[in-house]
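A.B. asks: Here is a sequence with its predicted model. Questions after.
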Amino acid sequence: MPAVTFDDIKNAAARLSGVAHHTPVVRSRTLDERVGAEVFIKCENFQRIGAFKFRGAYNAVSRLSPEQLNKGVVAYSSGNHAQAVALAAAELGSSAVVLMPEDTPKSKVDATAGYGAEIVTYDRYTGDRVALGAALAEERGLALIPPYEHPHVIAGQGTTALELIEETGPLDTLVVPIGGGGLIAGSGTAAKALRPGIRVVGVEPAAGDDTKRSLDAGERVRIEVPRTIADGQAAEIPGELTFSINREVVDDVALVTDDEIRAAMRFAFERLKIVVEPSGATGIAALLSGKVAAAGRAGVIVSGGNIGPARFAELIGRD
């Protein structure tokens, strides 16, 4: 049996009902004309904590025993999963410790602390967050909630595509940003269950193409820590669990440059009137740049909108 099934995703949807936001789907005639398809944009920037990560975090934390909730949870994240676990723990009467890179955008650190989490920092270029997180969990007796290597997290993320397709009807293409691979693993599983012929396309920053390289090689490939404005997609290697799923559900991976991401952020702001963080804009970037050719009906997931005003202005102000 697959690690994550469509039933797992439907069960997660039931658990998230009334807790997570049912985020809006928006359209743009200009985008449709440029892409040559009907494009449906799932706006997870309007999700609680400003990103899809709340879905998986809440689904996973809510399944812990009362005894474990009393002890607390630990997570490692560059920001969005951090906030998601912090809020999920608070909602469920638990506590959270979050391991964050020293160079995480201040807005994400402040937001995570604002949900009541204890912040522990590390150097992303020299430290091993997985080992550090495991050590914290063992030392303090905490439940580790990883950002993507967890079936309950993946199932929660899959509710994003479930909602999108239930609202819009059948899609020919689904475009999803890839970081660690949890969002596309869950969303691809849901999409293929609802429409077996759908084409699921992932998008990575060109500097962080670990999933594309891994799928091309047929095995997980490690790259140097990516240096890209899409900090939420700065993964060195796909997760073992997510890769095992994605090699079955992902049809292709497109790569976009930082300049193409900036252009997509600007387009979303000017045409859609929404604020999108760099990682959240990569799907739109792939469509606008022609890196993903879509026809018929295409869905794209905007994965998040957590970015400070100064950084946002700096990025979209460039020509």
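C.D. replies: Received the coordinates, thanks.
A.B. asks: For the rest of this, base every contact and every neighbour count on C-alpha atoms.
C.D. replies: OK.
A.B. asks: Surely Glu204 and Thr282 touch.
C.D. replies: Yes. Counting by C-alpha atoms under 8 Å, Glu204 touches Thr282, with 7.0 Å between them.
A.B. asks: and these two? which has more neighbours close in?
C.D. replies: Thr282 (37 against 27; other C-alpha atoms under 10 Å).
A.B. asks: okay, now Ala82: neighbour count?
C.D. replies: Count around Ala82 with other C-alpha under 10 Å applied: 34.
A.B. asks: what sits up against the one helix or strand it maps to?
C.D. replies: Assigned by DSSP states H and E, Ala82 belongs to helix 80-91. Around helix 80-91, the neighbours that count as contacts under C-alpha atoms under 8 Å, 6 or more residues apart in numbering are 48-51, 53-54, 57-58, 61-62, 69, 72-73, 75-76, 95-100, 108, 111-113, 115-117, 145, 147, 232, 306.
A.B. asks: Go through those and flag which are in strands.
C.D. replies: 73, 75-76, 96-100 (DSSP state E).
A.B. asks: if I look at Pro205, how far off is Pro101?
C.D. replies: Separation of Pro205 from Pro101 (C-alpha to C-alpha, to the nearest Å): 19 Å.
A.B. asks: more neighbours, these two?
C.D. replies: Comparing Pro205 with Pro101 by other C-alpha under 10 Å, the one with more neighbours is Pro205, at 30 against 20.
A.B. asks: residue contacts, the more buried one?
C.D. replies: Contacts of Pro205 by C-alpha under 8 Å, 6+ apart are 228, 230, 233, 255-258, 282.
A.B. asks: Just give me the closest of those to Thr160.
C.D. replies: Thr160 lies nearest to Thr282 out of these, by C-alpha to C-alpha, at 16.5 Å.
A.B. asks: Name the helix or strand for that closest one, please.
C.D. replies: helix 282-288.
A.B. asks: contacting residues around Met265?
C.D. replies: 275-278, 281, 316.
A.B. asks: and what of Ala268?
C.D. replies: 274-276.
A.B. asks: All the helices of the stretch 101-250 of the chain, residue numbers only.
C.D. replies: 106-114, 129-140, 151-168, 182-194, 210-217, 240-249 (DSSP state H, counting those that start in this stretch).
A.B. asks: What residues sit buried inside the first one?
C.D. replies: Read it as helix 106-114. The neighbour-count check on helix 106-114 (16 or more other C-alpha atoms under 10 Å) flags 108-109, 111-113 as buried.
A.B. asks: Second structure for comparison follows:
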Amino acid sequence: MPTQTRLERIIDASRYIDPVFLDSPTLTNAAFDAALGCQLIAKDETANPIGSFKGRGTELFAALALQPGEPMVCASAGNFGQGLARAAVRRGHACTVFAAETANPVKLAAMRRLGAEVRLAGADFDAAKDVARRHAAAVDLRFVEDGTEAELAEGAGTLALELAASAPFDAIVVQLGNGALLAGIGTAIRHVAPHAEIIAVVAAGAPAMKLSIDTGQLVETAHADTIADGIAVRVPIAATLAHLRACCDDVVAVSEARIFEAMRLIHHHLGVAVEPSGAVGVAAILDDPERFAGRRVATILCGGNLSPAMRERLLAA
């Protein structure tokens, strides 16, 4: 059963997180605001050593939740595995990461470079996670599941504290994968900016999290067909759904075309090459401009690890 995210632990978390992951820049651009019809406040999490916000939570987890020298197993689409490998190996913990056979090669190479043993299994993230869980049980190692460990969400919640301190906003649009980011940000924002609307975003081709939160019960899908590999969830974590529903006011879905349009505009106006899952917040604004018109809207640019093919496509756009 997941431990619920707590505000006091989010406030305390930065003491345990490598400073290279903290105080990331907040980007604004008047021309981009004009194109969107709202004032965008973009928290850029792409310039740290793993190109993702995941370093915040994995740092906190490795600092507080592991016994000395304790080895672990996890599954990852790439960014969580990078964060856990960096945080764990630097502290003397062996880290084995299971990833899908179709995983982004840039992320696979990065995980190995950071010291993880990477094993490929299954056609997608959830298939790899099933194998990882079975392997951990068979060899009696700790299985670390992104979305269930409180420290992963609490580390992510430091983003919200930084955002709230940097600029006022009326709404925040948050990527929704397994839920650690939403749990951390939602918990913090409910306390430090209670007026702000919190909107979670999934890819239309991977709707399981939206369907599950909207219905209040676990909904699995047969496929997760999206370029946004970081939020390509087929099998939600049932025990987290009620808490995630409390952490947001709405869950919306965006198309593949809208995701790429957001990537292109972010690159053009902000100069950041962000991976698809990192662009879905802007995609949600593009998808429903009337909802956000004239408002101050925060979002997170939370992945800079594009596959070679996606980077080539973005730069050619």
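C.D. replies: In hand now; what should we look at? Note that this is a predicted model, so its numbers are computed, not measured.
A.B. asks: on that earlier part again, so which of the contacts of Met265 of structure 1 persist in structure 2?
C.D. replies: By both residues aligned by TM-score structural alignment, their matches' C-alpha atoms under 8 Å, the contacts of Met265 of structure 1 still in contact after alignment to structure 2 are 275-278, 281.
A.B. asks: Export these to JSON lines and append columns for distance to Ala161 of structure 1 and neighbour count.
C.D. replies: As requested, the kept ones among the contacts of Met265 of structure 1 are exported to JSON lines (distance: C-alpha to C-alpha, whole Å; neighbours: other C-alpha atoms under 10 Å):
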{"residue": "Val275", "distance to Ala161 of structure 1": "21", "neighbour count": "22"}
{"residue": "Val276", "distance to Ala161 of structure 1": "18", "neighbour count": "29"}
{"residue": "Glu277", "distance to Ala161 of structure 1": "19", "neighbour count": "28"}
{"residue": "Pro278", "distance to Ala161 of structure 1": "20", "neighbour count": "30"}
{"residue": "Ala281", "distance to Ala161 of structure 1": "17", "neighbour count": "30"}
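A.B. asks: joint contacts of Glu204 and Thr282 of structure 1?
C.D. replies: 177, 256.
A.B. asks: most neighbours per residue, which of the helices of the stretch 101-250 of structure 1?
C.D. replies: Ranked by mean neighbour count, the helices of the stretch 101-250 of structure 1 are led by helix 182-194 with a mean of 28 (mean count of other C-alpha atoms under 10 Å).
A.B. asks: counterpart of that helix in structure 2, which residues?
C.D. replies: Alignment note (TM-score structural alignment): helix 182-194 of structure 1 is matched to residues 180-192 of structure 2.
A.B. asks: with structure 2 superposed, average distance for the helix holding Ala82 of structure 1?
C.D. replies: By mean C-alpha distance after the TM-score superposition for structure 1, the fitted helix 80-91 of structure 1 averages 1.0 Å away from its aligned residues in structure 2.
A.B. asks: Please point out which parts of that helix sit buried.
C.D. replies: For helix 80-91 of structure 1, by 16+ other C-alpha under 10 Å, it's 80-90.
A.B. asks: same thing with stretch 114-133 of structure 2?
C.D. replies: Neighbour counts over stretch 114-133 of structure 2 (16+ other C-alpha under 10 Å) mark 114-122, 124-129, 131-133 as buried.
A.B. asks: distance between the ends of it?
C.D. replies: Note: stretch 114-133 of structure 2 ends 22 Å apart using C-alpha to C-alpha.
A.B. asks: same deal with stretch 277-295 of structure 1?
C.D. replies: By C-alpha to C-alpha, one end of stretch 277-295 of structure 1 lies 26 Å from the other end.
A.B. asks: where's that stretch relative to the chain centroid, distance-wise?
C.D. replies: 15 Å (C-alpha atoms, centre = their mean, to the nearest Å).
A.B. asks: Buried residues, that stretch. List them.
C.D. replies: So for stretch 277-295 of structure 1, counting by 16+ other C-alpha under 10 Å, buried means 277-289, 292, 294.
A.B. asks: what do you get for stretch 196-203 of structure 1?
C.D. replies: So, applying 16+ other C-alpha under 10 Å, buried residues of stretch 196-203 of structure 1: 198-203.
A.B. asks: So which of these sit within strands?
C.D. replies: 199-203.
A.B. asks: and which of these is nearest Pro2 of structure 1?
C.D. replies: Val200 (17.9 Å).
A.B. asks: give me every residue that touches that closest one.
C.D. replies: By C-alpha under 8 Å, 6+ apart, the neighbours of Val200 of structure 1 are 173-176, 188, 191, 249-252.
A.B. asks: ok so Leu255 of structure 1 is a strand residue?
C.D. replies: Yes. Checked against DSSP: H, G, I helix; E, B strand; the rest coil, Leu255 of structure 1 lies within a strand.
A.B. asks: That one maps to what in structure 2?
C.D. replies: So Leu255 of structure 1 corresponds to Ala253, using TM-score structural alignment.
A.B. asks: again, but for Ser289 of structure 1
C.D. replies: With TM-score structural alignment as the criterion, Ser289 of structure 1 pairs with Asp287.
A.B. asks: What about the counterpart of Ser62 of structure 1 in structure 2, how many residues nearby?
C.D. replies: Residue pairing (TM-score structural alignment): Ser62 of structure 1 is matched to Ala63 of structure 2. Neighbourhood size, Ala63 of structure 2 [other C-alpha under 10 Å]: 18.
A.B. asks: Thought Ser14 was touching Ala63 of structure 2, still the case?
C.D. replies: No. Ala63 of structure 2 is beyond contact range of Ser14, at 11.2 Å (criterion: C-alpha under 8 Å).
A.B. asks: how about the contacts of Met265 of structure 1, which pair is most distant?
C.D. replies: With distances taken as C-alpha to C-alpha, the most widely separated pair in the contacts of Met265 of structure 1 is Ala281 and Ile316, at 11.7 Å.
A.B. asks: residue farthest from the centroid of structure 1?
C.D. replies: Glu67 (29.1 Å; C-alpha atoms, centre = their mean).
A.B. asks: Am I right that that residue is in a helix?
C.D. replies: Yes. Counting by three-state DSSP, Glu67 of structure 1 falls inside a helix.
A.B. asks: What residues does it make contact with?
C.D. replies: With C-alpha under 8 Å, 6+ apart, Glu67 of structure 1 has no contacts at all.
A.B. asks: one step back: narrow the kept ones among the contacts of Met265 of structure 1 to those in helices?
C.D. replies: Of the kept ones among the contacts of Met265 of structure 1, none are assigned to helices by DSSP state H.
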